[in-house]
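S.K.: Return atomic coordinates for the entry below.
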Amino acid sequence: MAGSTYGTVFRITTWGESHGKALGVVVDGCPAGLELEERDIQLYLDRRKPGATGIATPRKEADSVEILSGVFEGRTTGTPISLMIRNTSQISGDYSEIASCYRPGHADYTFDRKYGFRDYRGGGRSSGRETVGRVAAGAIACKILKKLGITVCAYTRSIGPVEADMSGFDRQAALETPTAMPDRQADAAAVAYLEDVRHDMDSVGGCMECLVEGLPGGIGDPVFEKLDANLAKAVMSIGAVKAVEIGDGHEVSRHRGSENNDSFQMREGKAVKVSNHAGGILGGISDGDTIVVRAYVKPTPSIFRTQQTVSQSGESMEIKIKGRHDPVIVPRAVVVMECMTALTVLDAMMLNLSARMENLTAFYGFGGKQVL
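M.R.: Prediction:
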C-alpha cells in the first residue's frame, strides 16, 4: 500500500489497523539531542484517545505509547524513532454482520474496489484509529517547534449549529472542555445538542481551526510546494475532513480587492500587516503573521439508524450498524489537525535551510569548517 509516508526531511510512516495488535509510526529526520520521553507524546495521545469524555465512543483504549528506538538516555539519537501503541479494547465481533456489505459513508466500497478485499473490523487501515501514529509523530514536531518559539493550537470552532464565540477565546478551555471548544458556554450548548443527536440515533459534523503563531516569514515555496497547499493536503488527509480553508477561506469570493488585501505598515522597524485576511500566507510563503487553517468535518458515518446499502454480491439490503461510535468526530480530530499542521510546518522549515547561501555558511562556517 502506497501513501502511508508523509514529509520530505522530517518524514513519518504510519502503520497498523484498527483491530490489529498495534498501531504506530516511524519518524525519520528528527535531529539528535532533543529531550524526549514517552510522557511528552502521551499528553497528545490522551487528547485523541477514545472513551475520554461522555460524548466520545465508549471504546476504552489506554493508547499508551512505547518508544522502541531512536532515543537514548532521554535524548533523540538522530536515527529513526519507532513508536508503538497497542490495541487493547477491540471487539471485532461487532463488525461480523457487515463483513459482506458496504457501510454508507465509509471507505468499505472504495477499499474493496481498489484492493479486492477489505478489513471489515472497524475499517482496518481506513479507520480513524490510524491517526494515533500521526499524533505520536506530531507531538515530537510540536516539541521541536516550541523550542523555536512557534506554537500550534487547534480547537473546535463549531459543532452542528453551535458556534464558539471567538471574541472571548479561551485556549485553556479548548484543552479542558469535552468538545475542545475555546468557549465554555458554547461547549455546554454543544453537549446538550449532542445528547439530542444521540437520542435520535444520529450524528453531526463541525468545524475545527488551527493557529500557528511565531512562524517567521519566508517559509514555504512559490509553486508546487506552497505552504498553504501542503497544509491543505495534510489536513485533508484526515478522515472525514471534506473542506479546508486558509485565512478568510471561501469568504474571499464575496469580497472586493480593497476589502481582501492586507495592507502593510512599519512597526518597530519591521513590515507588518494591518489585517490577516490571507491567513499568514502570501504566494505560498509564510508572511510572519498568524497562520489560520480551518477544516470542515462530516458527520460520523456510523449511525444506529437503518440505512440502505448493497452487498458484495450486488444485492440491495438494509443495514443497522452496531459497535461503539462517536456522535461527532471533531473533538478528537482537533489534536490530529494540530499535529498534521505541526508536521507540515516543521518539514517546511527544515527544507528552508537550503533556500539561501547564508544559511549554509551560518551552519558550516566559512571555509567548509562546521560550526559545532
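S.K.: rest of the way, CA atoms for contacts and neighbours
M.R.: Fine.
S.K.: which ones are touching C30?
M.R.: 10, 76, 78-81 (C-alpha atoms under 8 Å, 6 or more residues apart in numbering).
S.K.: Same list (the residues you listed) but as TSV, adding neighbour count.
M.R.: Converted to TSV, those look like this (neighbours: other C-alpha atoms under 10 Å):
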residue	neighbour count
F10	22
T76	20
G78	16
T79	15
P80	20
I81	20
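S.K.: pretty sure E38 is touching E66, no?
M.R.: Yes - look at E38 against E66 with C-alpha atoms under 8 Å: they come within range, at 6.6 Å.
S.K.: re earlier: which two in the contacts of C30 are spaced the farthest apart?
M.R.: F10 and T76 (13.6 Å; C-alpha to C-alpha).
S.K.: Mind jotting down where the strands sit in the stretch 151-300 of the chain?
M.R.: Remark: strands assigned in the stretch 151-300 of the chain by DSSP state E, counting those that start in this stretch are 151-159, 162-163, 206-213, 241-246, 264-267, 270-273, 281-282, 285-286, 291-297.
S.K.: Q312 touches Y102, doesn't it?
M.R.: Yes - look at Q312 against Y102 with C-alpha under 8 Å: they come within range, at 7.3 Å.
S.K.: Between these two, tell me which one has more neighbours.
M.R.: Y102 (20 against 12; other C-alpha atoms under 10 Å).
S.K.: Could you report the distance from that one to G205?
M.R.: 21 Å (C-alpha to C-alpha, to the nearest Å).
S.K.: give me every residue that touches the nearest residue to T5 once chain neighbours are set aside.
M.R.: Excluding its sequence neighbours, the residue lying closest to T5 (C-alpha to C-alpha, 6 or more residues apart in numbering) is T13, at 4.2 Å. Applying C-alpha under 8 Å, 6+ apart, we find T13 in contact with 4-6, 25-27.
S.K.: Check T179 too.
M.R.: Counting by C-alpha under 8 Å, 6+ apart, T179 has contacts 55, 156, 187, 190-191, 330-331.
S.K.: and with 10 Å instead?
M.R.: T179 makes contacts with 53-56, 155-159, 173, 186-188, 190-191, 194, 328-332, 334, as judged by C-alpha atoms under 10 Å, 6 or more residues apart in numbering.
S.K.: just to revisit the earlier point, SS state for the residue nearest to T5?
M.R.: Classification of T13 by DSSP: H, G, I helix; E, B strand; the rest coil places it in strand.
S.K.: Let's compare: structure for the following, please.
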Amino acid sequence: MPGSTFGTLFKITTWGESHGKGVGVVVDGCPPGIPLDEATIQAMMDRRKPGSSSASTSRKEPDKAIIMSGVFEGVTTGTPIMIMMHNKDAKSDAYKPYADLFRPGHGDITYEAKYGIRDWRGGGRSSARETAGRVAAGAVAKAFLDRKNISVSAYTTALGGIKAEKRDLNVINENPFYCPDTDAAEEMQQRVLAVKNEGDSLGGIVEILAAGVPAGLGDPVFDKLDAELAKSLMSIGAVKGVEIGAGFEAASKKGSENNDPITPEGFATNNSGGILAGISNGDNLLMRVAVKPIPSIAIEQNTTDRQGNPRTISTKGRHDISAIPRINVVCEAMVCLVLADHLLRQKAILSVNNDQ
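M.R.: Prediction:
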C-alpha cells in the first residue's frame, strides 16, 4: 500500500491491521550507537494502549513491543529496526453486522471507493490501531532526540468544550487526560462520563511543545519545517486541523502585534511557533491539533449499504469516547519523527559545507 512510509533520512514504514495478527513498524536510517531497549519503547506504548482512561475503549491490548532487529547489546546498529506488537484482544465478530454498511464518519465508503475492497473488521488498515507502529517508531526517534537535549510534550488543552486555562506541564502526568490544568481535568472527566452515558463521543485540542530545537532545521520552500510538521500531524486519522504558533489568531492581528521582537536574549514573543520562513529559529516549537469526535457512536444514524440502499446504524461495542488522551502520544511521536529526520538532513548539509 503506497503511503505507509514517512520520512526522508529517518524513515519509517508501518504495517498491520486492526484485527490482523499484529501491527508494527520498520525504522530505517536511525544512526548506530543510540541506547535502545524494549522497556524504552514500552514506556511510550503504555501511554497509547487501550483502557488507559475513562474515554478509552475497553479493548485490552497489552501492546508489548518486541524488537525484532536493528539493536544489539542495548544499542542501535544502524540497520533497519523492526518492532512488532501482537493483537491479543480483537473480537472481529462484533463487526459482522456492519460488514455491508458504511459507518458515518469512518473511512469505509472512501476506502472501498479507492480499493474496491475493504477489511471491515474494525476498519482494517484505516483503524487507529495503525498508530501503535508510529508510537513505537516515535520512541526510537525520542531516544535519538534525547542525545541532542530535545524534548517533546503533548497535552490536552480542550476536551468536549472544556478548556484548560493554565499551562502547568508539571501536572500533565497526574491526571488521565494529560491536561496542564487540574481543575479543567476534573471537569473533563465529568463531561466524558456524561457523554458516554448518552452513547455519543467528544473531540478536543492537543497542544505539542518541542523544546531545545536548534535553529536551522527545515527548508524555505516545499520542505518547510512547519509544512512537514503539519503533514505529519494531519496524517493521524482523527486530526482535522493544525496550528503553528499563533495559528488562526494571526489572521486577526496587525503585523506589529504578530511579529516576534528580537532581543539580545532571544525572541520576546513566540507567535511564529519557533519557525520563520520554514526554518526553526531556536525558540520552542508550538503546535496545536484539532481532534474530531470518535465516529463510532451508539446513537442511531442514517447511512447506506454497499448496494446504495438506505439503512440506519448504531455502532455498539468497544470504542473510545474520545481519541484524547490516547492520541496525545501519537502526536508527540510524529513530531519526534519529523525532528529526527530534519536533524539528520541538516547534519548532511553541514558535513558538505565543512568539506569545502
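S.K.: tm score of chain vs chain?
M.R.: Put the two chains on top of each other and the TM-score (TM-score structural alignment, normalised by the length of the second structure) is 0.98; 356 aligned residues with a C-alpha RMSD of 1.1 Å.
S.K.: re earlier: reformat the strands of the stretch 151-300 of the first structure as CSV; add mean neighbour count.
M.R.: Below are the strands of the stretch 151-300 of the first structure laid out as CSV (neighbours: other C-alpha under 10 Å):
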stretch, mean neighbour count
strand 151-159, 25
strand 162-163, 18
strand 206-213, 22
strand 241-246, 19
strand 264-267, 11
strand 270-273, 14
strand 281-282, 21
strand 285-286, 22
strand 291-297, 24
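S.K.: As JSON lines, those strands with distance to Y115 of the first structure would be great.
M.R.: Below are the strands of the stretch 151-300 of the first structure laid out as JSON lines (distance: least, C-alpha to C-alpha, whole Å):
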{"stretch": "strand 151-159", "distance to Y115 of the first structure": "34"}
{"stretch": "strand 162-163", "distance to Y115 of the first structure": "40"}
{"stretch": "strand 206-213", "distance to Y115 of the first structure": "31"}
{"stretch": "strand 241-246", "distance to Y115 of the first structure": "23"}
{"stretch": "strand 264-267", "distance to Y115 of the first structure": "52"}
{"stretch": "strand 270-273", "distance to Y115 of the first structure": "49"}
{"stretch": "strand 281-282", "distance to Y115 of the first structure": "38"}
{"stretch": "strand 285-286", "distance to Y115 of the first structure": "38"}
{"stretch": "strand 291-297", "distance to Y115 of the first structure": "26"}
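S.K.: ok so, going back, give the residue from E38 and E66 of the first structure that has the larger number of neighbours.
M.R.: E66 (17 against 14).
S.K.: In contact with the more buried one, which residues are there?
M.R.: Neighbours of E66 of the first structure in contact, by C-alpha under 10 Å, 6+ apart: 24, 37-39, 41-42, 82-86.
S.K.: before we move on, back to that, list residues touching both of Q312 and Y102 of the first structure?
M.R.: 109, 112.
S.K.: G220 of the first structure -> the second structure?
M.R.: Residue pairing (TM-score structural alignment): G220 of the first structure is matched to G218 of the second structure.
S.K.: Look at the aligned partner of G314 of the first structure in the second structure and say how many residues are nearby.
M.R.: Matched to the second structure by TM-score structural alignment, G314 of the first structure sits across from G308. G308 of the second structure has 10 neighbouring residues, counting by other C-alpha under 10 Å.
S.K.: can you check the one 5 residues further on too?
M.R.: Each residue near I313 of the second structure was counted by other C-alpha under 10 Å, and the total is 20.
S.K.: quick one on the thing from earlier: can you pick the most crowded of the contacts of E66 of the first structure?
M.R.: Result: G24 is most packed of the contacts of E66 of the first structure (other C-alpha under 10 Å), 26 neighbours.
S.K.: if I look at that residue, how far off is T131 of the first structure?
M.R.: From G24 of the first structure to T131 of the first structure the distance is 9 Å (C-alpha to C-alpha).
S.K.: shared neighbours of those two, anything?
M.R.: 14-15, 137.
S.K.: Mind putting those residues into CSV with neighbour count and distance to F363 of the first structure?
M.R.: Formatted as CSV, those follow (neighbours: other C-alpha atoms under 10 Å; distance: C-alpha to C-alpha, whole Å):
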residue, neighbour count, distance to F363 of the first structure
T14, 24, 32
W15, 18, 35
A137, 30, 26
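S.K.: For those residues, give me a markdown table that also has distance to V293 of the first structure.
M.R.: Formatted as a markdown table, these follow (distance: C-alpha to C-alpha, whole Å):
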| residue | distance to V293 of the first structure |
| --- | --- |
| T14 | 23 |
| W15 | 27 |
| A137 | 20 |
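S.K.: now the helices: where do they sit in the first structure?
M.R.: Assigned by DSSP state H, the first structure shows helices spanning 38-48, 108-115, 131-147, 171-176, 184-199, 227-236, 257-260, 330-352, 357-364.
S.K.: hang on, P301 of the first structure packs against V204?
M.R.: Yes - P301 of the first structure is within contact range of V204, at 9.1 Å (criterion: C-alpha atoms under 10 Å).
S.K.: shared neighbours, the two?
M.R.: 326-329.
S.K.: Now, those that are in strands?
M.R.: Of the shared contacts of P301 and V204 of the first structure, none are assigned to strands by DSSP state E.
S.K.: Can you lay out the residues you listed as a markdown table showing neighbour count and distance to R121 of the first structure?
M.R.: Below are the shared contacts of P301 and V204 of the first structure laid out as a markdown table (neighbours: other C-alpha under 10 Å; distance: C-alpha to C-alpha, whole Å):
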| residue | neighbour count | distance to R121 of the first structure |
| --- | --- | --- |
| D326 | 24 | 16 |
| P327 | 23 | 19 |
| V328 | 27 | 20 |
| I329 | 27 | 19 |
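S.K.: circling back to that earlier point, which residues are in contact with each of F10 and T76 of the first structure?
M.R.: 30-31.
S.K.: Please identify which of the contacts of T13 of the first structure is nearest to E209 of the first structure.
M.R.: The closest of these, once distances to E209 of the first structure are taken by C-alpha to C-alpha, is Y6, at 21.3 Å.
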